[in-house]
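1. Need coordinates for the below:
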Amino acid sequence: MIQIYHNPRCRKSRETLAMVESSGQPFEVIEYLKTPPTPGELKALLQKLELEANQLVRKGETIWKTQFKGKDLTESEILSAMAQYPKLIERPIVVKGPRAILGRPPENVRDLL
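-> Okay, here's the model as predicted:
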């Protein structure tokens, strides 16, 4: 089953969700702002994405700029920050089995579908 970490207020996330829906494959929507992933879940997502934590952070968010920017954070500290402040998580993330894709741009997800 496909999982999409989705923010309904984000245009790119909505576009990606529409692509997943049109694929006809079963999927689950995870509204990560309502149900934030734990640091462990984020670490597992990063492994599937083949990214490091700092590559998944939305560095333009005010919370990042005011509380974390310029600090020398460990991977674990970044994961904890994203779990505490899920707005920091880049979106959308689409997971299918052992692979995951960041849906920015949404066309990236075609390879996974």
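2. From now on I want contacts and neighbour counts done on CA atoms only, so please keep to that.
-> Noted.
3. How about residues contacting stretch 96-104?
-> Applying C-alpha atoms under 8 Å, 6 or more residues apart in numbering, the contact partners of stretch 96-104 are 1-3, 12-13, 16, 45, 48-49, 90-95, 108-109, 112.
4. Try it again at 6 Å.
-> With C-alpha atoms under 6 Å, 6 or more residues apart in numbering as the test, stretch 96-104 has contacts from 2, 48, 49, 92, 93, 94, 109.
5. So what's the residue count around the third one?
-> When counting by other C-alpha atoms under 10 Å, one arrives at 18 neighbours for residue 49.
6. Second chain to compare with the first, below:
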Amino acid sequence: MRRLKKPLDHAITSTMYTQNTSPTSYDTMKIYHNPRCSKSRQTLQLIRDAGIEPDVVEYLKTPPTTDELDAILKKLGIEPSALFRTGEAIYKELGLKGRELSREEAIALLVEHPQLIERPIVVKGRQAILGRPPENVQALLPQ
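-> Here you go, the predicted structure:
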């Protein structure tokens, strides 16, 4: 009986993923970005300097949905109240200081008024970080 040789494509696929084998190394990186924000620009540059071209979401133009923001918050491990930019004029106009909001109410406000969302947020697989300071993104970059 004659043994069949392994197909050539097996050899190729077995060597394709040898660089970084951490659990999230092949997940797409996404940055919720405001190009007018210096911290957001610095974070994006650190990602690009690491040789990664992330999906860039200009969240003021394309805000996350309620479900997307809820998932991001879970990955960040924070409550929605921690994501509010309390210095924004809209925060004061809406009378949010000292107001008790449910998780759902806070997420709805952040989605409706994306300028209230702290930035940048970088997501990779099951992990997310807030890029303040920008060096926080190092935790998601290949070592």
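7. circling back to that earlier point, so among the contacts of stretch 96-104 of the first structure, which ones count as buried?
-> 2, 48, 49, 92, 93, 94, 109 (16 or more other C-alpha atoms under 10 Å).
8. The fifth one is in contact with residue 7, isn't it?
-> What that stands for is residue 93 of the first structure. No: if you go by C-alpha atoms under 6 Å, residue 93 of the first structure and residue 7 don't touch, sitting 10.0 Å apart.
9. For the second structure, which segments are assigned as helices?
-> 8-16, 38-49, 66-76, 89-93, 103-112 (DSSP state H).
10. Mind reading off the mean deviation between the second one and the first structure?
-> When the first structure is overlaid, helix 38-49 of the second structure sits 0.4 Å from its aligned residues on average, using mean C-alpha distance after the TM-score superposition for the first structure.
11. What lines up with residue 7 of the first structure in the second structure?
-> By TM-score structural alignment, residue 7 of the first structure lines up with residue 34 in the second structure.
12. aligned partner of residue 106 of the second structure in the first structure?
-> Using TM-score structural alignment, residue 106 of the second structure pairs with residue 78 in the first structure.
13. residues touching the match of residue 7 of the first structure, list them.
-> Applying C-alpha under 6 Å, 6+ apart to residue 34 of the second structure gives the contacts residue 58.
14. Count the neighbours of the residue nearest to residue 113 of the first structure when sequence neighbours are not counted for me.
-> Excluding its sequence neighbours, the residue lying closest to residue 113 of the first structure (C-alpha to C-alpha, 6 or more residues apart in numbering) is residue 23, at 6.8 Å. If you count neighbours by other C-alpha under 10 Å, residue 23 of the first structure ends up with 12.
15. Please tell me how far residue 30 of the second structure sits from residue 40 of the second structure.
-> For residue 30 of the second structure, the distance to residue 40 of the second structure equals 12 Å [C-alpha to C-alpha, to the nearest Å].
16. Roughly how far does the aligned partner of residue 92 of the second structure in the first structure sit from residue 8 of the first structure?
-> Aligning on TM-score structural alignment places residue 92 of the second structure opposite residue 65 in the first structure. According to C-alpha to C-alpha, residue 65 of the first structure and residue 8 of the first structure sit 24 Å apart.
17. Same question for residue 107 of the first structure.
-> From residue 107 of the first structure to residue 8 of the first structure the distance is 18 Å (C-alpha to C-alpha).
18. picking up where we left off before, let me have the helices of the second structure in JSON lines, adding distance to residue 131 of the second structure as columns.
-> Formatted as JSON lines, the helices of the second structure follow (distance: least, C-alpha to C-alpha, whole Å):
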{"stretch": "helix 8-16", "distance to residue 131 of the second structure": "31"}
{"stretch": "helix 38-49", "distance to residue 131 of the second structure": "6"}
{"stretch": "helix 66-76", "distance to residue 131 of the second structure": "11"}
{"stretch": "helix 89-93", "distance to residue 131 of the second structure": "21"}
{"stretch": "helix 103-112", "distance to residue 131 of the second structure": "18"}
